[in-house]
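S.K.: any chance you can model this:
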Amino acid sequence: MPDGLEVPRRHWAVATLMVVLTVASLDATMVNVALPAIAKDLHIAPGLVMWVMIANSLTVVITLLPFSAVAERVGFRRVFALGLTVFMLGAVACALASSFPVLLTARIVQGLGSSMLMCLFGGLLRNIYPMNKLGFGISLNSLMVGSMAVLGPTIGAFVLQVSSWPWIFAIHVPLCILSYFGIRFLPEGPRSKHRFDWWACLLSMLMFGLAIIGLDTLTDAPLKALGSLLVAGLAAVVLVHRSRSQTAPMVPVDLLRITPVAYAVAASCCSFASAMAAFVALPFYFLNVLGYSYADVGILLGAWSVGTAVMAPVAGRLADKHQVSVLCGIGAACTTVGLLWVVLMPQDTGFVWVGASMLLGGVGFGFFQSPNNRAMLLGAPRKRSGAAGGLQATTRVFGQGLGTALTALAFHASTTHGAVLGIMVGVMLAVAALAINVVRYFSPVPDTEL
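M.R.: I've put the predicted structure just below:
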């Protein structure tokens, strides 16, 4: 199997991947900023508008592993092209939506397209770059995601200042069209000859979907929520038992037996849940508690993303010489301090100090991303690169969905203090990520052996 793509095809493949990463990053960050405007325009409660994010995240998280398995069987390029098409159609439908049910349906369609694209990122990286440049590729991806996350809140806030929230979704269409021209440069990746496991697909969707729904409905319907969580747990037990005897299971439990990969997955889930919980709650805190404008919110969320964009490539280079657990532990600690700083500061604190706390949180998140992704991708065998990419994306999106659901739970628990409680959810999840990395540091299989 060739070690990466030859130049110049590699450069065109990287450019295509960067454009799609731009689309995915802008979708996540701009919609967060638009949630208060959507709630006001469609006359829905803050807790209910969270479903604009939850519906999308839930769709992505329950379909990532099935689409990853499909991509291993039919090829990366076919799934990539279909994902772009579905995502673009969903974005158009979101822009044209005139009611909350229509918007939710469109977000589900958009989530299907996102899932088809996200499940490929890790596998594409592993097959685009040669082994000696994979760390650089991961850092470049992190830099691009961070840079677009800087622009996302700013662009979103600007759009809301001069126009209306439907344009938040319409922006994606030209970028999707541009990406079509680069599909032919992408690698196909190794093909799997194993049959698609439909039972594993169903169990996986039940497990992830009911877990998120159960968490979100825990306050309004506790009995139904506990029932959902119980069924999700049973589905997980059956799924793991079914997958353990398979050579290349759709749900990659074989990869979770690799110690560095298992720690990377756990740390990733907590870290992304922390960041998403904070990013969902912070716009409400800045607008309704501190009294800032949409432009101010864009600047503050952009400060977080600046920290992430600057530190992600630095941490990626440091990961070649230092243990991942140390770098990720430092990152989780910085995120914890940054979010606590936002909540504990007096409400009349200067704008610059609030921005500094957001910058610190972003620095911490950037210190986590590149080293942890490197550990997850390099810890898996190359022939399972598609599954590793799907696992990476599933962990990230499940973490984001978990953070969003827990923040919605915080708003349901207290409408008045929901924003503060949501930020504190982010703090607790960051502390959990820190604790995992402390345990990871003393693991008998150090990350430096990757």
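S.K.: can we go C-alpha only for contacts and neighbour counts from here?
M.R.: OK.
S.K.: list the buried ones in the strand or helix carrying Leu229?
M.R.: Using DSSP states H and E, Leu229 sits within helix 222-243. Going by neighbour count (16 or more other Cα atoms under 10 Å), the buried part of helix 222-243 is 225-226, 228-233, 235-236, 239-240, 243.
S.K.: does Leu210 touch Leu226 like I think?
M.R.: No: here Leu210 lies out of contact with Leu226, judged by Cα atoms under 8 Å, at a distance of 9.9 Å.
S.K.: that older thread, show the subsequent helix or strand relative to the helix holding Leu229.
M.R.: helix 253-256.
S.K.: thinking Met50 is in contact with Leu35, fair?
M.R.: Yes: using Cα under 8 Å, Met50 is in contact with Leu35, at 7.4 Å.
S.K.: chain neighbours aside, what residue packs nearest to Ala435?
M.R.: Gly329 (8.0 Å; Cα to Cα, 6 or more residues apart in numbering).
S.K.: which ones are touching Val145?
M.R.: Applying Cα atoms under 8 Å, 6 or more residues apart in numbering to Val145 gives the contacts Leu21, Thr22, Ser25, Ala309.
S.K.: flag every buried residue along the helix or strand that contains it.
M.R.: Assigned by DSSP H and E, Val145 falls within helix 134-162. Buried residues in helix 134-162, counted by 16+ other Cα under 10 Å: 134-160.
S.K.: and the closest residue to Pro313 other than its chain neighbours, how far is that from Ala309?
M.R.: Take Pro313 and drop its neighbours on the chain: the residue closest to it by Cα to Cα, 6+ apart is Ser139, 4.5 Å away. Look at Ser139 and Ala309: by Cα to Cα, to the nearest Å, they are 10 Å apart.
S.K.: overlap in contacts of those two?
M.R.: In contact with both Ser139 and Ala309: no residue, using Cα under 8 Å, 6+ apart.
S.K.: about what we covered before: following the helix holding Val145 in sequence, what is the next regular element?
M.R.: helix 166-170.
S.K.: what helices or strands is that next one leaning on?
M.R.: Helix 166-170 sits against helix 9-42, helix 76-96, helix 134-162, with contacts defined as 3 or more Cα pairs under 8 Å, 6 or more residues apart in numbering; DSSP states H and E.
S.K.: for the comparison step, fold the sequence that follows:
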Amino acid sequence: MPRRITAILAVSFGSALVVIDGAIPTVALPSIARDLHVDSASVVSIVTTYQLILVMALLPFSGLGDRIGLKRMYQIGQLIFTIATILCFFAHSLAFLLVVRVAQAIGAAAALSVSSALVRAIYPSTALGRGLALNSLVVSAGASVAPTLGGLVLAIAPWPWVFASAVPFAIASLLFGRSLPDPKLRPEPFDLLGAVMCAAMFGLVIGGLESGVHGDSPVVSAAIVLSGLFIGLLVVRRGAREPAPIFPVDLLRRPVIALSVVGGFCAFIASMTLLLSMSFRLQHGFGFSPSEAGAVIGVWPLTMMIVAPAAGALSDRYPAGLLGGIGMAIGVVALLLIGFMPAHPDYWDVAWRMSLCGFGFGLYLSPNARLVIGSAPRDRTAPAGGLVSTTRLVGQTTGATMVAALLALGIGDGRVPALVACGLAFVAGICSLARLNPAVRRPPDAVAGEPAE
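M.R.: Next up is the predicted model:
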């Protein structure tokens, strides 16, 4: 137990590092733009570049971690991140800062790609849900704290210290990392071509969608997206012939994992669509001040911080399909209530609806992640964890892109985003309930008479 606690601290600090480093720079963007003499539109690339590299690198790094060791991969990521952060103090141009952010994203992706696999190795199977819930709690807390922490740092120090504020988490994770388990390595050589193709697939699709939303040539944007989809088709066909592909086609053949990924993707799109659009709706439609809007939107992650650990513990005892179905039913009702709010709502009118919605999504997401990781073969835990993280990041990015598109159409600051999110939550709920079917939980290679997982 003492070693397990130290290992849990190592993974928790590493998770906090990734989340804080991704969210905290947003408050520093105006200061960076002023000091580096660039416009506001250009400086946003500091955030989007980090997110894009993170999505592209997660699955390739999870496959590499299986070959070189999960513990080694995790600590290499922390070390790369720490070194890259020190270089922020030498950034006197946007180009150099973007190179540093790419390096930070690579380090963060290396750590995040194997964190769920390490959680499974740390906890016994009967407590896996609680372990993943604790990790989710750290992620939610980091996302909630990051903007406030960034503001406090900027009040007393120049903007490079905003990036440096995550370094203590990396150092703590490295120190505690001696207690991390190191599962058996896979004997197969690393598929470098498959890793490059997988990264290109995500990079082109997401980059093309972002390009289209920001008003670039529709033809060029569509060509970029189609190129990414074509590479994705090649990735899937190539992976179907391999025992342990970089893009985990073998895991997605399992109906329970495929349904969990589709449902999780819809849930993350729904949550990001609502959270981003609510800021515009509250300020433009209901006359809330920015601080009032931030306070009421913050009720959602605060509720999830409370619900996620309980939901994770329940998933060790009750089917994730049932918990997720109940959670998304609550989410659908809450999103309908948000969509049809009174004409002049006060703080509490919005807050209890946001809290109810956060409760429903919290009851869904932790058990969903536990089912994906717990349903994978033990020697494929790292790709399963990478799949969970990739689903979350791609879903959030898609949600942000959807909000931008709705705003461009002039319907992004009304009830439409909430109703779109409601439809996506309904799909997630159907996917969750479908997992209660024993045939769905059975591995694809199981023979008649064998018990389901």
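S.K.: before we move on, the earlier item: can you redo the helices and strands packed on helix 166-170 of structure 1 as TSV with distance to Leu202 of structure 1?
M.R.: Shown next, in TSV, are those (distance: least, Cα to Cα, whole Å):
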stretch	distance to Leu202 of structure 1
helix 9-42	26
helix 76-96	20
helix 134-162	31
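S.K.: looking at those, spot the one closest to Ile54 of structure 1.
M.R.: helix 9-42 (11.2 Å; Cα to Cα).
S.K.: what does Leu406 of structure 2 correspond to in structure 1?
M.R.: Aligned counterpart of Leu406 of structure 2 in structure 1: Ala410 (TM-score structural alignment).
S.K.: show me what the helix or strand where that match lies is packed against.
M.R.: For Ala410 of structure 1, the host element (DSSP H and E) is helix 385-413. Judged by 3+ Cα pairs under 8 Å, 6+ apart, helix 385-413 of structure 1 is in contact with helix 46-49, helix 51-74, helix 100-128, helix 198-216, helix 259-284, helix 351-378, helix 418-441.
S.K.: at 6 Å what do you get?
M.R.: helix 46-49, helix 51-74, helix 100-128, helix 259-284, helix 418-441 (3 or more Cα pairs under 6 Å, 6 or more residues apart in numbering; DSSP states H and E).
S.K.: present those helices as TSV; the columns should include distance to Gly386 of structure 1 and mean neighbour count.
M.R.: Output for those, formatted as TSV (distance: least, Cα to Cα, whole Å; neighbours: other Cα atoms under 10 Å):
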stretch	distance to Gly386 of structure 1	mean neighbour count
helix 46-49	34	18
helix 51-74	6	25
helix 100-128	4	25
helix 259-284	14	26
helix 418-441	25	23
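S.K.: any idea which of the ones you listed gets closest to Arg10 of structure 1?
M.R.: Judging those by Cα to Cα, what sits closest to Arg10 of structure 1 is helix 100-128, at 6.1 Å.
S.K.: average gap between that closest one and structure 2?
M.R.: Compared with structure 2 after fitting, helix 100-128 of structure 1 deviates on average by 2.1 Å (mean Cα distance after the TM-score superposition for structure 1).
S.K.: chain center to that helix, what's the gap?
M.R.: 11 Å (Cα atoms, centre = their mean, to the nearest Å).
S.K.: show me what that helix is packed up against.
M.R.: helix 51-74, helix 76-96, helix 385-413.
S.K.: how about the ones you listed in CSV, adding distance to Val420 of structure 1?
M.R.: Listed next are these as CSV, based on distance: least, Cα to Cα, whole Å:
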stretch, distance to Val420 of structure 1
helix 51-74, 19
helix 76-96, 29
helix 385-413, 9
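S.K.: and of the ones you listed, who's closest to Cys334 of structure 1?
M.R.: So among these, helix 385-413 is nearest, using Cα to Cα, at 18.3 Å.
S.K.: and that closest one, how far from the chain's centre?
M.R.: With Cα atoms, centre = their mean, you get 7 Å for helix 385-413 of structure 1.
S.K.: after superposition, how close is it to structure 2?
M.R.: Mean deviation for helix 385-413 of structure 1: 2.4 Å (mean Cα distance after the TM-score superposition for structure 1).
S.K.: just want the angle from that helix to helix 51-74.
M.R.: Going by axes from the mean of the first three to the mean of the last three Cα atoms, to 10 degrees, helix 385-413 of structure 1 is angled at 170 degrees with respect to helix 51-74.
S.K.: next one: Gly232 of structure 2 relative to Met201 of structure 2, how far apart?
M.R.: Relative to Met201 of structure 2, and taking Cα to Cα, Gly232 of structure 2 is found at 5 Å.
S.K.: do Ala400 of structure 2 as well
M.R.: Taking Cα to Cα, one finds Ala400 of structure 2 at 19 Å from Met201 of structure 2.
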